[in-house]
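Undergrad: Structure of the sequence below:
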Amino acid sequence: MSTAIKKQNGGEGAKSVVPRRPILVCGGAGFLGSHLCARLLAEGEPVLCVDNFCTSDPESVEHLLSHPNFELMRGDVMSLDEGQFGDVAAIFNLACAASPVLYQRNPLDTFFSSVRGVDTLLRVARRCGVKLFQASTSEIYGHPTVHPQSERYWGHVNTVGPRACYDEGKRCAETLCFIYRQEFGVAARIARIFNTYGPGMSLQDGRVVINFISQALSDAPLTVYGDGTQTRSFCYVDDLIDGIMRIMGAPEDFGGPVNIGNPAEIRVRELAERVIKLTGSRSRIQMRPLPVDDPPRRRPDISLAISALDWRPRTDLDAGLMMTIRDVQRRLRRGDMSLRGTKELSSAATPLAGVNAI
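TA: The predicted structure follows:
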């Protein structure tokens, strides 16, 4: 069941200025999805944004509702009718909870959004003869036994752990993309997205960058799990969106999967110390037990992205953290706990600018 919240010609007297087939963005009200919608609109594309608002909020795209080429529809990717859409120009699928706190809350929904949902969207892509972008994840690699992780690495994943609903769902989605590409010629493009951060992320998301910033700004203890020596690599959201756009603009014979992330590796404790310094916080670091199946190291090998897409991240970690900190400060001052970021902080020519991966 889906419900149109705002039509493309919505708004008083507004008319679509680009009478073309819309680009379908599923999960378009999420952190990455809202940035992607803004980028597409800035490039003159009409956008049909579909989201069930399970882990997002309509306010995250409120700044886009007045745009004549933007349509927002409430719908669940698992129950979409492939025939309910007319012709679309392309499909971007980012529909799946990405934070462990959120995706473990409804594990069946998490799993089936990556299986039933992706199958439905691949059918739409086949019918319309268009490209489909599938947001996969670095969690494909699980507890990696090689470092850094390249696309040639098949991963080391626990199929019966608490994170399996997400990890295995995303692996199934990649398999579906491969089958539809081989059997039906669907141009499915896959990105394995590593940790991403930036303005506009929900303060209740539960992932490390936004947790640390929120805690530091309130002088609360920064929660570090384990001994803090586990590593992550953080990509600023503007850079990530640029990578997605390059994947969809790549030659027809390019399908991926391709790693999109920042190869600069940092220990979690060091990240906490850096956030404390940048915020001028009086917070201390509080150690907690490590969650089950939390990966010890995570760093992308982006050689393929560099060679095939001419893509690499451009934003320095401290610069990206400062833009994110300022965004959170402004939202806290106005009592805004929503997903919406602040336009004035954008380093790109879009209403949002850039975290953690989708």
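
Undergrad: Please count neighbours and contacts with C-alpha atoms only from this point.
TA: Will do.

Undergrad: Go through stretch 171-180 and flag the buried ones.
TA: For stretch 171-180, burial by neighbour count (16 or more other Cα atoms under 10 Å) applies to 171-174, 176-178, 180.

Undergrad: Next: stretch 94-101.
TA: Within stretch 94-101, judged by 16+ other Cα under 10 Å, the buried ones are 94-100.

Undergrad: got it, and stretch 141-161?
TA: Neighbour counts over stretch 141-161 (16+ other Cα under 10 Å) mark 141-144, 149-151, 155, 157 as buried.

Undergrad: same deal with stretch 66-84?
TA: 66-78, 80, 82.

Undergrad: Second chain to compare with the first, below:
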Amino acid sequence: MKFTMHDNMGEKMTKLTGRYNIKRTLVTGGAGFLGSHLCDALIERGHEVLCVDNLFTGARRNIEHLLDHPRFEFMRHDVTFPLYVEVDEIYNLACPASPIHYQHDPVQTTKTSVMGAINMLGLAKRLKVPIFQASTSEVYGDPNTPLQHESYWGNVNPIGIRSCYDEGKRAAETLFMDYHRQHNLDIKIVRIFNTYGPRMHPQDGRVVSNFIVQALRNEPITIYGDGMQTRSFCFYSDLIRGFLALMDSDKSITGPCNIGNPNEFTMIDLAKLVLEITGSSSPLVFGPLPQDDPKQRRPDITMARDKLGWNPEIQLAEGLEKTVSYFAELLKTSYS
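TA: Sure, this is the predicted structure:
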């Protein structure tokens, strides 16, 4: 006998089935910047969401608006340890993503990427459910090609100070592909290019948050190197649309798939735009370029366009205005 849900999404089905008639989704790293926005999108879709995070870089404030929602559950857990839950699909986003955070404990960063992937893949294999891996453009290292296509193998220093993150994510991709080939596991791999927006940590050391916080405080804006290195900035809402489109795609589309905005800006371009939006009088100051810092980032998004029908919609000026508003409010409160 089949039971169906009524309009009250919090209402449970009879114990004869023991399941909800809606998809139960696990999001690791769900209290982070991107993870929390993904939780929002999944709740909006009608999913039941199990958010797992050890709160090393994630924050309860990112998910506090969801804590009383009948279809949301938060579990504090480190993915380097096995997790035994029942879900219908998995998004694996657990890993510190900013240099300041992932270099704080590089051994733990590598363990999170590699052991976390092993534990989540093992869970997906046991449950026979699809699993999504949030990888990164950092797998391309300091590229020697102006446009990074998924077929490019990268130029990564395996023993540098960024290697814990770069190589950890590369190893995670290897594990995902091997589980797919060996166990026929339904996998999706996305390579995330620079993403920004509300809920970024104000002290994560990333260029967008650095520039905005410094500008709002009228402090000098710190540019590393000569400021001519480039990045391509994707607003969080566009990225989350890409996540969902990839997860919804045919099983044959495993990725890796670049998701990012291909419009390229120098660090000086970004600083000037932040100064214009904030009306700040902050001067620009220059410092040495950190070791292995990529000089260029620009995604080839042909695969995302052709196979997912995805394109970024929010351009940098519009996204920065929304992000500046978020940080302006944040700095009035706990980060004043």
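
Undergrad: Give me the TM-score for this pair.
TA: Remark: TM-score between the superposed chains equals 0.93 [TM-score structural alignment, normalised by the length of the second structure]; 321 aligned residues with a Cα RMSD of 1.3 Å.

Undergrad: give me the number of residues near M287 of the first structure?
TA: M287 of the first structure has 15 neighbours, counted by other Cα atoms under 10 Å.

Undergrad: same deal with the one 5 residues further on?
TA: The criterion is other Cα under 10 Å. On that basis, V292 of the first structure has 9 neighbouring residues.

Undergrad: That one and N158 touch, don't they?
TA: No - using Cα atoms under 8 Å, V292 of the first structure makes no contact with N158, being 10.4 Å away.

Undergrad: Y102 of the second structure: what's its closest spatial neighbour, skipping adjacent residues?
TA: P96 (5.2 Å; Cα to Cα, 6 or more residues apart in numbering).

Undergrad: ok, now how distant is that neighbour from R191 of the second structure?
TA: Separation of P96 of the second structure from R191 of the second structure (Cα to Cα, to the nearest Å) stands at 15 Å.

Undergrad: what packs against the top helix by length along the first structure?
TA: Longest helix in the first structure, counting residues (DSSP state H): helix 164-184. Under the contact definition 3 or more Cα pairs under 8 Å, 6 or more residues apart in numbering; DSSP states H and E, helix 164-184 of the first structure sits against helix 107-113, helix 116-128, strand 132-137, strand 188-193.

Undergrad: now with 6 Å?
TA: Packing contacts for helix 164-184 of the first structure, counted by 3 or more Cα pairs under 6 Å, 6 or more residues apart in numbering; DSSP states H and E, involve helix 107-113.

Undergrad: What residues sit buried inside the helix it packs on?
TA: Within helix 107-113 of the first structure, the residues scored as buried using 16+ other Cα under 10 Å are 107, 109-113.

Undergrad: swap in stretch 22-34 of the first structure?
TA: Residues of stretch 22-34 of the first structure classed as buried: 22-34 (neighbour count, 16+ other Cα under 10 Å).

Undergrad: what are the ranges of the helices in the stretch 151-300 of the second structure?
TA: 163-183, 207-216, 236-248, 267-278 (DSSP state H, counting those that start in this stretch).

Undergrad: Quick one: the strands in the first structure, in order.
TA: 2-6, 23-26, 47-51, 70-75, 90-93, 132-137, 188-193, 196-197, 222-225, 231-233, 235-236, 258-260, 265-267, 285-288 (DSSP state E).

Undergrad: Now tabulate the ones you listed in TSV and tack on distance to G206 of the first structure.
TA: Compiled in TSV, the strands of the first structure are given as follows (distance: least, Cα to Cα, whole Å):
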stretch	distance to G206 of the first structure
strand 2-6	28
strand 23-26	22
strand 47-51	20
strand 70-75	24
strand 90-93	22
strand 132-137	17
strand 188-193	18
strand 196-197	12
strand 222-225	11
strand 231-233	15
strand 235-236	17
strand 258-260	22
strand 265-267	18
strand 285-288	15
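
Undergrad: Ok, which of these comes nearest I325 of the first structure?
TA: Nearest to I325 of the first structure, of all the strands of the first structure, is strand 196-197, at 10.8 Å by Cα to Cα.

Undergrad: contact partners of stretch 316-328 of the first structure?
TA: 198-199 (Cα atoms under 6 Å, 6 or more residues apart in numbering).

Undergrad: and what of stretch 302-315 of the first structure?
TA: So stretch 302-315 of the first structure is contacted by 239, 259, 262 (Cα under 6 Å, 6+ apart).

Undergrad: Check stretch 26-33 of the second structure too.
TA: With Cα under 6 Å, 6+ apart, stretch 26-33 of the second structure has contacts from 35-36, 49-53, 58-59, 62-63, 90-94, 199-200.
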